[in-house]
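Provided below for reference: sequence and predicted model.
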Amino acid sequence: MVGSEGPLSDVYDLAMLDLDGVVYVGPDVVPGAAEAITAWRSRSRAVAFVTNNASRTPDRVSDHLCELGVAASVDDVVTSAQAVASLIRQRHGAGAAVAALGGEGLYAALAAEELTVVGVGEEAVAVVTGYGPQVVWSDIMQAAVRIRDGLPWFASNTDMTIPTAFGTAPGHGVLVETITRFSGVTPEVAGKPEPPLLEQTMRRRGSDAALMVGDRLDTDIAGGARVGVDTLLVLTGVTGLAELVAAAAEERPTYLSADLGGLLVAHPPVVTEGARSTCGGWSATVVDGALRVEGHGERDDWWRAASAASWDHLDRTGHTASVTEVEPPR
């Protein structure tokens, strides 16, 4: 984790924002998100809303954002469905017949790339799957058999969970894992953490200095790392202290903040000397395998110091620090 002397808006020209857990949670906007995005744009910085959710069309996503008070056009939205459709067209050309299994967002993206959508039992050059709550088991079975028998397979994303109004639920990654176990085949994936989605976003925006902003280590942060851009982790979604201290090297963010307000402020550096990491007024170390944090100061600085000390311990010992005896400041 590094520091920034000035606000991140002085360093980056594009914020690629994940949606679930970053801009909204379920039907509700994250407090302060709309204001932070407006302030970022007021500094002549661009925004792209980048989502692994392939079930909704970009216009539905942009309409939802506008309803929440976040200004968004269709062109601001980039989905994993669009990325996988573009990938298939690159491989097989316009007009290719594709057996599709997913939601309306996937079908619309395939049509926009001038691909011909057919049923899972029809003649096709490839199978493509994406999240779709109405997908039926008989179609999944038929697609799995065709994949096992050699038909190329593309997947929008591999997220294992998806937030819903009734709680965290199985995502498309569960289906991908099921088909892979049956068929022995791993799909070509377009969504984060694989590069196609973010690469398409940066090409569309013409960015020279993009920042990936997300709440998930395994998709958002790892995805940014794979395309060589810096990352900002926000704590409004699924990542808590237990997940953060156990992060592998490729899942560790460049910056960390409580919410999207982190786009607009400086980020104090973390100084690690020996086994101790300090940031602001906080000092963190791991003693007998357990994380200890002392001092006082800003909440974000607590998280930065705690993360750095835990990662140093993990890298040196191979063991994840216990966090049962610490509680982040409210």
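Happy to help now that I have it.

going forward, measure contacts and count neighbours with C-alpha atoms only.
Will do.

Identify the residues contacting the most centrally placed residue in the chain.
Closest to where the C-alpha atoms of the chain average out (Cα atoms, centre = their mean) is residue 220, at 2.9 Å. Residues near residue 220 by Cα atoms under 8 Å, 6 or more residues apart in numbering: 18, 192, 193, 212, 213, 214.

Next, it: secondary structure please.
Look at residue 220: counting by DSSP: H, G, I helix; E, B strand; the rest coil, its state is helix.

Kindly provide the distance from it to residue 90.
24 Å (Cα to Cα, to the nearest Å).

Look at residue 127 and tell me its secondary structure.
Relying on three-state DSSP, one would call residue 127 strand.

So what's the residue count around it?
The tally of other residues near residue 127 (other Cα atoms under 10 Å) stands at 25.

before we move on, what about residue 313?
23.

What are the buried residues along whichever strand or helix holds it?
Using DSSP states H and E, residue 313 maps to helix 299-317. Within helix 299-317, the residues scored as buried using 16 or more other Cα atoms under 10 Å are 299-314.

Take this one as well and set it beside the first:
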Amino acid sequence: MSRTLLDGHDVVLFDLDGTVYRGGELVPGALEAVREVHRRGVQVRYVTNNASKPDQAVVDHLAGLGLTAERAEVSTSAQAGAAVLAEKLPAGSRVLVVGSAALVSEVDRVGLVPVSDFADDPVAVVQGLSTEIAYRDLAEACLAIRAGALWVACNGDRTLPTERGLVPGNGALVDLLRSATDQEPLVAGKPERPLLDRAVRSAGGRSPLMVGDRLDTDIAGAVNAGMPSLMVLTGVNTPADLLFTAPDMRPDHVAADLRGLLQAPEEVAIGAQPGWQARVADGVLELARSAPEADALAALRTLCATWWATSSGPVEVRAADEHAKAALHELGLA
């Protein structure tokens, strides 16, 4: 069997929204890729910043899409948020919960007391996304935080990908409380380490690989945790986002979708790719094709490697020939 990106990794951490599925639909290639990971005996952990669902609901959702999963394979930011609170508070401490019933359950599971009112004298606030959150919930949390309560946000995702497009995420409501309190929360989910560290420990992993679609959460989380990563282009971020991203949000590999796990590492690695040449001259990044079989994603990997070696941020990208022009257009860079 030919060598693949999976080789050398004992656990794969999969983001969910935008990586494995979009709302009620699997992304292309997800079914075959995840099944192959299982078939090879590599541990799987689904690490999601979504704090609105219990782990069993995630398992059921995956099963409904044709994927087998166990509760032990699911790590949510609600679990990570509750774990952060448990590390910092005595058992029995009151925690004001802004979020779903799943988050309430996780707080209770770690030996803390969930409450919903400032009048209940909470010593902490934990915040996760719920479609039922009302102004009153945010007002109670604001009062508690301004009174000195520890504030833990399950995640800082400002948007959430669905089959209909991007909708507001927990981070949008975190921003609201940040503005109203002039305080900063502790963040349990990606890109901070608690969620990823918890997932790796639960799998007994020593050589993890993070796979996700978002640079500011999945990939930045991998960088923070010191683990390699694969970015897939099935969710939030685009090829242009990748090319222009900051050093602390750069993946090691990029692929169209999860089938990149089954390709040779050098085929999906950020680096010079056969068939393409890129150079930086006079502040312009220029692409030229040198072989007829070269594809657009190989061009993207080459462009990223060339640009990242010299600078970061936005840059003008030009095509040296018609083939390069077509590739840049396909990537949304022209």
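Here it is on my side, so go on. Please read all numbers here as calculations on a predicted model, not as lab measurements.

Any idea what the TM-score is?
TM-score for the superposed pair, counting by TM-score structural alignment, normalised by the length of structure 1: 0.90. Supporting figures: 319 aligned residues with a Cα RMSD of 2.2 Å.

Specify which member of the buried residues of helix 299-317 of structure 1 is nearest to residue 280 of structure 1.
The closest of the buried residues of helix 299-317 of structure 1 to residue 280 of structure 1 turns out to be residue 301 (Cα to Cα; 5.8 Å).

per the alignment, that closest one corresponds to what in structure 2?
Matched by TM-score structural alignment, residue 301 of structure 1 corresponds to residue 298 in structure 2.

Check whether its match really touches residue 269, as I assumed.
No. Between residue 298 of structure 2 and residue 269 there is no contact under Cα atoms under 8 Å: 9.1 Å.

show me where the stretch 151-300 of structure 2 has strands.
159-162, 165-168, 186-187, 208-212, 229-232, 253-255, 276-281, 284-289 (DSSP state E, counting those that start in this stretch).

What is the neighbour count of residue 246 of structure 2?
17.

Which secondary structure element is home to residue 67 of structure 2?
Per DSSP H and E, residue 67 of structure 2 falls between elements, in no helix or strand.

so what's the residue mapped onto it from structure 1 up against?
Residue correspondence to structure 1 (TM-score structural alignment): residue 67 of structure 2 is matched to residue 70. Counting by Cα under 8 Å, 6+ apart, residue 70 of structure 1 touches 33, 34, 37, 38.

Quick one: classify the one in structure 1 that sits across from residue 46 of structure 2 in the alignment as helix, strand or coil.
Residue 46 of structure 2 maps onto residue 49 in structure 1, with residues paired by TM-score structural alignment. Secondary structure assignment for residue 49 of structure 1 (three-state DSSP): strand.

With residue 325 of structure 2 instead?
From three-state DSSP, the assignment for residue 325 of structure 2 is helix.

That one and residue 259 of structure 2: what is the separation?
Taking Cα to Cα, one finds residue 325 of structure 2 at 26 Å from residue 259 of structure 2.

just to revisit the earlier point, so the match of residue 46 of structure 2 makes contact with residue 19?
Yes. The pair residue 49 of structure 1 / residue 19 is scored as a contact, 6.5 Å apart, by Cα under 8 Å.

Output the residue interval of structure 2 matched by stretch 20-28 of structure 1.
The aligned range for stretch 20-28 of structure 1 is 17-25, by TM-score structural alignment.

And the matching stretch, what's buried?
17, 18, 19, 20, 21, 22, 23.

same deal with stretch 161-178 of structure 2?
For stretch 161-178 of structure 2, by 16+ other Cα under 10 Å, it's 161, 162, 169, 170, 171, 172, 173, 174, 177, 178.

how many neighbours does residue 103 of structure 1 have?
21.

my guess is it meets residue 132, correct?
Yes. The pair residue 103 of structure 1 / residue 132 is scored as a contact, 4.2 Å apart, by Cα under 8 Å.

sorry, back to before: the residue nearest to the centre of structure 1 -> structure 2?
Under the alignment defined by TM-score structural alignment, residue 220 of structure 1 corresponds to residue 218 in structure 2.

now residue 310 of structure 1
Aligned partner of residue 310 of structure 1 by TM-score structural alignment: residue 307.

How about residue 148 of structure 1?
Looks like residue 148 of structure 1 aligns to residue 146 there (TM-score structural alignment).

Look up how far residue 28 of structure 2 lies from its match.
46 Å.

Repeat that for residue 127 of structure 2.
For residue 127 of structure 2, the distance to residue 28 of structure 2 - Cα to Cα - is 32 Å.

what's the answer for residue 192 of structure 2, then?
Taking Cα to Cα, one finds residue 192 of structure 2 at 28 Å from residue 28 of structure 2.
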